[in-house]
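[1] Provided below are the primary sequence and the corresponding predicted coordinates.
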Amino acid sequence: MKMKFVKSCLMLAAAGVLSSSFAVAQEKAQTLDQLLDMVKKSQISESAEHKQREAEFARDKANQANLLAQAKATRQAEDARSVALEKKYQEQDILVAAKKVQLNERLGSMKELFGHLTSTAGDLRATLETSIVSAQHPNRGEFLETLIEKMTSSTSLPDIEEIERLWYEVQREMVETGRVVKFTANVIKPSGEQAQQEVVRVGTYNLVSEGKYLTFDGVKIQELPRQPGSFLAGAQALQDANSSIVAFGVDPTGPAGGQLLTALIDTPTLVERWHQGGSVGYVITAVGVIGVLLGLLRILVLLVVSGKVKAQLKSDKANTNNPLGRVLKVAEENKNVDTETLELKLEEAVLKERPSIESGLAVLKIIAAVAPLLGLLGTVTGMIETFQAITIFGAGDPKNMAGGISSALVTTVQGLVVAIPVVLMHTLVNGRAKAVVQVLDEQTTGIIAENSERTK
């Protein structure tokens, strides 16, 4: 039992030894003595490694102490340097303040002059960036940056040439305002193509080329994608003119961005206005087309019928190709009957003719009444959408709100445009129809009166 206990302890000790023990003896232990010898060698090896690590730790500790001493020395040197620099900064600050006082004393009234020049240069720079004169004379404002920096600097001053150039550019902008000149420039078409064209500049208001209005954004000249059609003839005449006076549409807000020209070219055309009516507008248009076509057709038909009735009045023989001839045919077929029977026969014949004569009147009347209602429906729907947009995006821009209301009112205009001509056509058709029926009534009354006198 004692031997088994010893074996168990040795096995547990062998299992707790690190893998390094197997590096000492790679061969496998055959006996307990060999295993004990291997464990002993492993312990000796680990003890040597531990001593080596302790020596390394001691060396590292000594190095860290040296580094700490060096860091402390560096810190002391930098602290001394910082004190010296702070002292020098204070001395320099006092010197700069004194120099500034000396500079202000020497500048005197020039300081106020530089303030005005700086303000003028800033205003001129903003003007030149948007002026269409820069399309003809580019890069006019590049020197202004340097001039402004010098006039606001404490270490440099502008020279007399730069100040005189500022005055020159202000004067040149004023002079170019009243000139109409031609020059060649690169123009960008709406398709993206570029071409060298002759450009006419009207002061600082408008640019035109080849009868088209142009726009200048400070960098490039572009042809407007939409043109004010009513003014294009004047633009072409201006470009073709030499010294004569021509009529030309000038936008007086050109130096401020050309708001009037923009508003003019952004005005929707009739087709665009029609599309603004939306689905309700399309329905109104369809109803209007039906009403107009029906009215024209009925007017033509009644004109033909009226002509045949007039011809029948001049003829002694009943012709069945017109309402009056068919009524007279009935009278001829019943000329030997009593008056009451003849009256009934003729009334029946007239009643048969009325539907064909008065055909389409009810439809025209309905269209004339429904078209304004459809327009009102579209307007109310558009107003609802406009107010919904205002609820979501707010009413910060009155132009958007006005544009939505304008679009909403388009259907009202469409309804009235349809209703007015349809009402007129209904009146014409109704008048023609009544005239024909009136002739039939007159003729039947005369026939009955003759029959009544003959039978007495």
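    Perfect, I can see it now. Residues are numbered from 1 along each chain as shown.
[2] hey, let's count contacts and neighbours off CA atoms from now on
    Fine.
[3] I'd guess residue 184 is in a helix, am I close?
    No: Residue 184: not assigned to a helix; according to DSSP: H, G, I helix; E, B strand; the rest coil it is strand.
[4] below is an additional structure, to be compared with the one above:
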Amino acid sequence: MRAAFATPIRFVLLTLVLAAIQPAIAQQQGGNQTQSPNAEQQAQNRSDALEQAYKKEFAFLAAQRRDLQQRLAAFQQRAGQERQGVQREIDQLQGEVVRLTNEADKLQEQVREAERAVQSNQDNQQVLEATFQQAEVTLEEHGVDLLGSDRFTEMPEEQKIRELFTAADRTTDRLGSVRETQGSFFLADGTKVEGTIVHVGAVAAYGVSDRAAGALAPAGGGRLKLWPAATGEVARAVVNGQYPETLSLFLYESLNENVETDAEETVVEHIQSGGSIAWIIMGLGALALLLILLRVLFLSRASSSTDRIEKQVGDLVRKGKIEEAQQAVSRVKGSASRVVATALRHLERDRQHLEDLISEGILREQARLNRFGAIILMIAAVTPLLGLLGTVTGMISTFDVITKFGTGDPKLLSGGISTALVTTELGLAVAIPTLLIGNLLSGWAERIKDEMEKAALRVTNIYEEARG
């Protein structure tokens, strides 16, 4: 490689030397034309030698150039072949990578499918176990002990399912029919008697014994008791194979829970369930009723006296008998008589002054006419609030019970809420009629006031007409 790089350098240097020598040679030739032929000959020889060296060097360089070109072409050809080989290898490796990637994806998909299959099998197994447990509980309730046997435990799963369906089918047929058995049940007084029991499917039963007969209800623990309803004749007819058109049945869901008869709640018991606040509400209601009766009595007397006074006094005033009119008014008790008496005593006054005296008398009587009215309306406003207070306190007590004992018994929760709402019920029951009647009585009192004013003014007008 060094020789290859040295040859061009030598060529360049030689070219530069020749370029520098030629002007000198030319100058020397021009200036030495007079020199001797020997000198010229020597110069010519040196020029030829130099030219020969130049040609040799040029030929050498040309040969070097051709060699380098050939070597370059061979290198490029070899590099191209190697590049093609490497590219083919790269393509092969890429194809292998794609193939391995696809294969890995397929394996991952197979793994996911296998996991889904395992999960599905586990779910199915859980469903089967739950089915077996439910079937065991249900069949045991109806006297079928299939799952507890060793033979059933050793069966394959498919055979277990077939056995379960077979047992369930037989139990369904048995429970869906009317069957007669000998057994015991309890009477209303708690006495246990032996007799004939007719089962109507699994939802009702009749019992007939020497002492009593009738429809049966669950007594808890799989036992039956006589229901107090009068169904003895129907039960005996069913036992004898005679079915009436209408059957009185007690339908039940299970024999494991005792069914109690709902005793009819009295009014006092209903009030007592609301606690002390309920009794306060009822006390206010009784007070409101008493005040309403008294107010009706006062207003009825005032209303009747107004009509009677206007008729009696009007005729006497028209005849000019003022003193007799005053005596007639004094014999009548009530607010209207006092207002009219005031008008009769001051008939000689001017009209404006007389009307002022009448208005003053009506204002004095207004307090008597409005007696108990404000108290009645106050009771009507307070009793709903007391009912709400009782409901809130009852709900707090109910939630305290739930906090301590939980919500396992829905009957306890519903009973607590029902009891808490009793006070609201009583409060509204007292408030609504009290408010309505109170407003009606207030309107009646206003009408009586108007009638008293009309009566007094009527007497005044009659007097002026008679005098004028």
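    Yep, it's here. The model shown is predicted, which means the values in this text are computed figures rather than measured ones.
[5] where do the strands sit along structure 1?
    180-188, 194-202, 206-209, 212-216, 221-223 (DSSP state E).
[6] what's the local residue count around residue 101 of structure 2?
    Around residue 101 of structure 2 sit 12 other residues, with neighbours defined as other Cα atoms under 10 Å.
[7] where exactly do the helices run in structure 2?
    Assigned by DSSP state H, structure 2 shows helices spanning 2-31, 37-141, 150-153, 157-175, 232-239, 267-273, 276-318, 322-330, 335-345, 351-369, 373-405, 410-420, 422-467.
[8] what's the longest one packed up against?
    In terms of contacts (3 or more Cα pairs under 8 Å, 6 or more residues apart in numbering; DSSP states H and E), helix 37-141 of structure 2 is packed against helix 2-31, helix 157-175.
[9] now swap in the fourth one and tell me
    Helix 157-175 of structure 2 is packed against helix 37-141, with contacts defined by 3+ Cα pairs under 8 Å, 6+ apart.
[10] one more: the first one?
    With contacts defined as 3+ Cα pairs under 8 Å, 6+ apart, the secondary structure elements packing on helix 2-31 of structure 2 are helix 37-141.
[11] list the contacts for the residue lying closest to residue 24 of structure 1 once chain neighbours are set aside?
    The shortest distance from residue 24 of structure 1 to any non-neighbouring residue, by Cα to Cα, 6 or more residues apart in numbering, is to residue 42 (6.5 Å). The neighbourhood of residue 42 of structure 1, defined by Cα atoms under 8 Å, 6 or more residues apart in numbering, consists of 17, 20, 21, 22, 24.
[12] translate residue 42 of structure 1 into the numbering of structure 2.
    Matched by TM-score structural alignment, residue 42 of structure 1 corresponds to no residue in structure 2.
[13] and residue 435 of structure 1, how close does it get to residue 442 of structure 1?
    Distance of residue 435 of structure 1 to residue 442 of structure 1, computed by Cα to Cα, to the nearest Å: 11 Å.
[14] picking that back up, mind checking which of the helices of structure 2 is nearest residue 198 of structure 2?
    Set against residue 198 of structure 2 and scored by Cα to Cα, the helices of structure 2 come closest in helix 232-239, at 6.8 Å.
[15] where along the stretch 1-150 of structure 1 do the helices fall?
    2-16, 20-24, 32-107, 110-130, 133-136, 142-152 (DSSP state H, counting those that start in this stretch).
[16] in the last one, what's buried?
    Judged by neighbour count (16 or more other Cα atoms under 10 Å), helix 142-152 of structure 1 contains these buried residues: 144, 147, 148, 150, 151.
[17] what of the second one?
    Residues residue 21 are the ones in helix 20-24 of structure 1 that count as buried (16+ other Cα under 10 Å).
[18] residues in structure 2 aligned with that helix?
    Helix 20-24 of structure 1 maps onto no residues of structure 2, going by TM-score structural alignment.
[19] helices or strands next to that helix in the packing?
    On a contact count with 3+ Cα pairs under 8 Å, 6+ apart, helix 20-24 of structure 1 meets helix 32-107.
[20] ends of stretch 309-324 of structure 1, how far apart?
    Distance across stretch 309-324 of structure 1, first residue to last, is 6 Å (Cα to Cα).
[21] give me the distance from it to the chain's centre.
    Relative to its parent chain, stretch 309-324 of structure 1 has a centroid offset of 67 Å by Cα atoms, centre = their mean, to the nearest Å.
[22] what's the answer for stretch 21-33 of structure 2, then?
    Computed by Cα atoms, centre = their mean, the chain-centroid distance of stretch 21-33 of structure 2 equals 122 Å.
[23] look up how far residue 414 of structure 2 lies from the spatially most central residue of structure 2.
    Central residue of structure 2 (Cα atoms, centre = their mean): residue 407, 18.7 Å from the mean position. Going from residue 407 of structure 2 to residue 414 of structure 2 by Cα to Cα gives 10 Å.
[24] find the residues that touch each one of these two.
    Residues touching both residue 407 of structure 2 and residue 414 (Cα under 8 Å, 6+ apart): there are none.
[25] just list the residues touching the equivalent of residue 306 of structure 1 over in structure 2, thanks.
    In structure 2, the residue matched to residue 306 of structure 1 (TM-score structural alignment) is residue 303. Neighbouring residues of residue 303 of structure 2 by Cα under 8 Å, 6+ apart: residue 448.
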